[in-house]
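*Asks:* this is a predicted model, with the sequence first.
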Amino acid sequence: MLVYEFKLKGKQEQFNLIDQAIRTALFVRNSCVRYWLDNLKIGKYDLSAYCKVLSANFEWAGKLNSMARQASADKAWSAISRFYDNCKKKISGKKGFPKFKKRGHSVEYKTTGWKLSEDRKYLTLTDGFEIGKLKLVGTYDLHFYQVKDIKRVRLVKRADGYYAQFCIAVEREIKVHPSKKVVGLDAGLNHFYTDSDGNKVENPLVLRKSQKALKRLQKRVYNKFRKGQIQSSNYKKARNKLATKHLKVSRQRKDFAVKLARCVIQSNDLVAYENLQVQNMVRNQKLAKSISDASWYLFRLWLEYFGKVYGKITIAVAPQWTSQNCSNCGLVVTKTLSTRTHQCPHCRTVLDQDENAALNILAKGLSTVGHTGISAWGENDLYLNLATGSDKSAR
């Protein structure tokens, strides 16, 4: 599945209509959640049928394309099914009970409600909102694919404008010669990762470097806010500048993860890394910001994606004892986080602690090849996480 994104160029009236479509899609999604709460035994197809009831009861809801309403119902069911799955798996803590969303940022069309021009440079929305023709600005060429291969079109609102995403049902495969190399990666805060060959990659610290500018913009928004009053245009401008800065930080983090993951995959035939539960790690208040800024989970997603594209092996291994065991003899050498050197009293091995952990991770990964290991990749996760450009600071 490929996702191509273009920036939309049009009139302000058209963008206002896109906002209305996004609000309508959010209304349908929340209404489906409400309908499920009132009728807990219903299923996915009951929610799709309920969309027709909404269009009949609310005239403005009927303006949204029927398949776009079904896509919003699918989002509601996705939250419901995820809650059911977490309950069945008996996951500790919160199970992710479906909630009502206050803000929406996208509306998704399936195979109807839109059409492309012959030169594939213009997108026309044909549903009841009458958004009209919008110009596509981007470097991708849609001529390589048939229109029937485009399964979804999503309109996304961001701080710097509006975008159109095309989800194309095409498998991406790139054939490369084997590099005859294997590597284990140990993620850290002093360095983004240390591999089993002793190479280190510096942490980009994107959020830390932008923190001063973010604080200044946040203070400006706070000073222009008037409680209980209609907000001024200066407040809206300040808020948009703050959102644009956050968007830039997110894009910098994603750009670093994409380029580094592609480089690692192209250079090795097998990549082993830790299957860390970062949602639990960020509960440490002293390290939460640094862990989130590193964004190991985003790097892991792209590692697994490029591994699938290039036909390479990616293995997520359990992180237990990777830092304590000696990579040479296997003896447990207890160390704290502040201890940066591994010194084994049995075999006299002296290594950097992160390099020692990377070697243990590689050994665990090689031991699971050909057996049932930890699978961390899914086709749906690729579309939901990479298509939206979301930046979850987890790994």
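*Replies:* Ah, there it is.
*Asks:* rest of the way, CA atoms for contacts and neighbours
*Replies:* Noted.
*Asks:* can you list contacts of whichever strand or helix holds residue 49?
*Replies:* In this structure, residue 49 sits in helix 44-57 according to DSSP states H and E. Applying Cα atoms under 8 Å, 6 or more residues apart in numbering, the external contacts of helix 44-57 come out as 28, 32, 35-36, 61-63, 66, 69-70, 73-74, 77.
*Asks:* okay, strands next: where are they in this structure?
*Replies:* In the chain, strands defined by DSSP state E lie at 2-9, 106-109, 114-116, 122-125, 132-137, 150-158, 161-168, 182-187, 193-195, 200-201, 270-274, 313-317, 341-343, 350-352, listed in chain order.
*Asks:* nearest to residue 378, out of these?
*Replies:* Closest approach to residue 378 among these (Cα to Cα): strand 313-317, 12.9 Å.
*Asks:* tell me what that closest one is packed against?
*Replies:* Helices and strands in packing contact with strand 313-317 are listed as strand 270-274, helix 296-310, helix 353-368; criterion 3 or more Cα pairs under 8 Å, 6 or more residues apart in numbering; DSSP states H and E.
*Asks:* a markdown table please, covering the ones you listed and showing distance to residue 216 and mean neighbour count.
*Replies:* Conversion of the helices and strands packed on strand 313-317 to a markdown table gives the following (distance: least, Cα to Cα, whole Å; neighbours: other Cα atoms under 10 Å):
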| stretch | distance to residue 216 | mean neighbour count |
| --- | --- | --- |
| strand 270-274 | 37 | 25 |
| helix 296-310 | 27 | 22 |
| helix 353-368 | 36 | 24 |
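*Asks:* try this one side by side with the last:
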Amino acid sequence: MRVVEFKLYGKDRQLRCVDEAIRTSQFVRNKCLRYWIDNPGENINKYALNKYCAVLAASFPFADKLNSMARQSAAERAWSAISRFYDNCKKKIKGKKGYPKFKKNTRSVEYKSSGWKLSEDRKYLTITDKQGIGTLKLKGTYDLHFYNIKQIKRVRLVRRADGYYAQFAVDVDIKIESQPTGKAIGLDLGLKYFFADNNGNVEPSPSFYRKSEKQLNHANRKKSKKYVKGKKPQSSNYHKARNRYARKHLRVSREREEYCKSKAYSVIQSNDLVAYEDLKVKNMVRNRKLAKSISDAGWSTFRQWLEYFGLKYGKITIAVPSYNTSQDCSNCGEKVEKSLSTRTHVCPGCGFTEDRDVNASINILKRGLSTVGHTGTYASGEMPSWAVGVNLLLEGDSLNEESAAL
């Protein structure tokens, strides 16, 4: 599955209709979730939620304007949250189980095989339901003539700070044969360096957010000055300032993703096996002192692109547990306790001296090689993160855990 994205252009009236379709999709999703909450004794599954969409269309005229399959897609979003909650309960994971929540800032609406139509030159998209969106112009670098219409399984309209986009989920085989390099590499992700490998090479951390933080704070103050407490609606100047602030954040996130994408592609092309830490970023950002730096590093985005390119080019990617990779000596295996401020590994037993991150990357590669042929290519035993890219993301965001689109 491949996702192809285009910028959408239309009249203001049409774009307001897109916003209305997004709000309706959010309404259906929340109503399906409410239906599940209010009927705990009944065996409600995704098929029951799909049937409930017809009840909503009959009860609310504005919901009937949305295409029937778009309503079902909204119901599938609700079921995705419910099933994830059930799975977490069955696995008995520690802490919160992720009880489904109502959405209030949905940014996309998704159509399946009906409700949309492409022009003969594949440069215009027409939404054919009763929302009144009509024909929108597509602008992008991809050529949809390369794909058969039947290969397009889903179409999503996404609202971002800088405009509206159309995403096409195309059913194609993404695997490409490549020549083996005979090399293996271990990567240690960090804050001082973006990553360090077992060969002693380090990649500097770009810190896109840190570099733009002064501009972001200035734009945020401008926005706050125009906000009037209790006033509804807010002034047009406030909404303009709010949009400028959002566009700056969007630029930072795109810079980070392009950087992670290029580095992941380079690593995969140069090696046949890549081992890296199985970091739990969601837990790590709870550290109040390091949360901003960890989020700015983009570890999850890098890992997802790494696993995606690994699948695409037939390379092995292995996520190994990060426990004691920095503490153990890569030469003799002795555990050498050190704090985060200690950047050099010095083993008192064998006298081995190396950079802390390079020492960790050597340990990561050794652990990765030991799992080959035993536990599979994904040491965590869970679904690899590249699998998220098979479907369009639920909120139209980039493909990463912190904020992951392929």
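*Replies:* That came through, no problem. Just so we're clear, the structure is a prediction, and the values are computed from it rather than from any experiment.
*Asks:* now what about the TM-score between them?
*Replies:* The TM-score (TM-score structural alignment, normalised by the length of structure 1) is 0.97; 395 aligned residues with a Cα RMSD of 1.4 Å.
*Asks:* check structure 1 for me, the residue farthest from its geometric middle.
*Replies:* In structure 1, the greatest distance from the average C-alpha position (Cα atoms, centre = their mean) is reached by residue 346, at 44.3 Å.
*Asks:* longest helix of structure 1?
*Replies:* Longest helix in structure 1, counting residues (DSSP state H): helix 233-267.
*Asks:* circling back to that earlier point, most neighbours among the contacts of helix 44-57 of structure 1, which one is it?
*Replies:* The member of the contacts of helix 44-57 of structure 1 that has the most neighbours, counting by other Cα atoms under 10 Å, is residue 69 with 29 neighbours.
*Asks:* mind giving me TSV with the helices and strands packed on strand 313-317 of structure 1 and columns for distance to residue 375 of structure 1?
*Replies:* Conversion of these to TSV gives the following (distance: least, Cα to Cα, whole Å):
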stretch	distance to residue 375 of structure 1
strand 270-274	12
helix 296-310	10
helix 353-368	11
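*Asks:* which stretch among those comes nearest residue 166 of structure 1?
*Replies:* Closest to residue 166 of structure 1 of these, according to Cα to Cα: helix 296-310, at 18.1 Å.
*Asks:* mean shift of the closest one relative to structure 2?
*Replies:* Averaged over the aligned pairs, helix 296-310 of structure 1 sits 0.4 Å from structure 2 after superposition, using mean Cα distance after the TM-score superposition for structure 1.
*Asks:* stretch 357-367 of structure 1 now?
*Replies:* Following superposition, stretch 357-367 of structure 1 is found to deviate from structure 2 by 0.2 Å on average (mean Cα distance after the TM-score superposition for structure 1).
*Asks:* onto which residues of structure 2 does that stretch map?
*Replies:* Mapped onto structure 2 using TM-score structural alignment, stretch 357-367 of structure 1 spans residues 360-370.
*Asks:* can you list the residues that contact that stretch?
*Replies:* Contacts with stretch 360-370 of structure 2, where a contact means Cα under 8 Å, 6+ apart, come from 184-188, 196-198, 274-277, 318-320, 322, 325-330.
*Asks:* how about stretch 19-32 of structure 1?
*Replies:* Applying Cα under 8 Å, 6+ apart, the contact partners of stretch 19-32 of structure 1 are 47, 50-51, 54, 60-61, 64, 68-69, 72-73, 75-76, 100-101, 103-107, 129.
*Asks:* mean shift of it relative to structure 2?
*Replies:* Relative to structure 2, and after both are superposed, stretch 19-32 of structure 1 has an average distance of 0.3 Å to its aligned residues, where the measure is mean Cα distance after the TM-score superposition for structure 1.
*Asks:* what separates that stretch from the chain centre, distance-wise?
*Replies:* 22 Å (Cα atoms, centre = their mean, to the nearest Å).
*Asks:* same deal with stretch 311-327 of structure 1?
*Replies:* Average the C-alpha atoms of stretch 311-327 of structure 1, do the same for its chain, and the two points are 23 Å apart (Cα atoms, centre = their mean).
*Asks:* whereabouts in structure 2 does it align?
*Replies:* Residues 314-330 of structure 2 are matched to stretch 311-327 of structure 1 when aligned by TM-score structural alignment.
*Asks:* go on, stretch 208-228 of structure 1?
*Replies:* Here stretch 208-228 of structure 1 aligns to structure 2 at residues 210-230, judged by TM-score structural alignment.
*Asks:* contact partners of that stretch?
*Replies:* Stretch 210-230 of structure 2 has contacts (Cα under 8 Å, 6+ apart) with 234, 235, 237, 238, 241, 242, 244, 245, 248, 249, 252, 296.
*Asks:* circling back to that earlier point, export the strands of structure 1 to TSV and tack on distance to residue 17 of structure 1?
*Replies:* Formatted as TSV, the strands of structure 1 follow (distance: least, Cα to Cα, whole Å):
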stretch	distance to residue 17 of structure 1
strand 2-9	13
strand 106-109	12
strand 114-116	15
strand 122-125	11
strand 132-137	10
strand 150-158	12
strand 161-168	12
strand 182-187	45
strand 193-195	45
strand 200-201	46
strand 270-274	46
strand 313-317	44
strand 341-343	60
strand 350-352	58
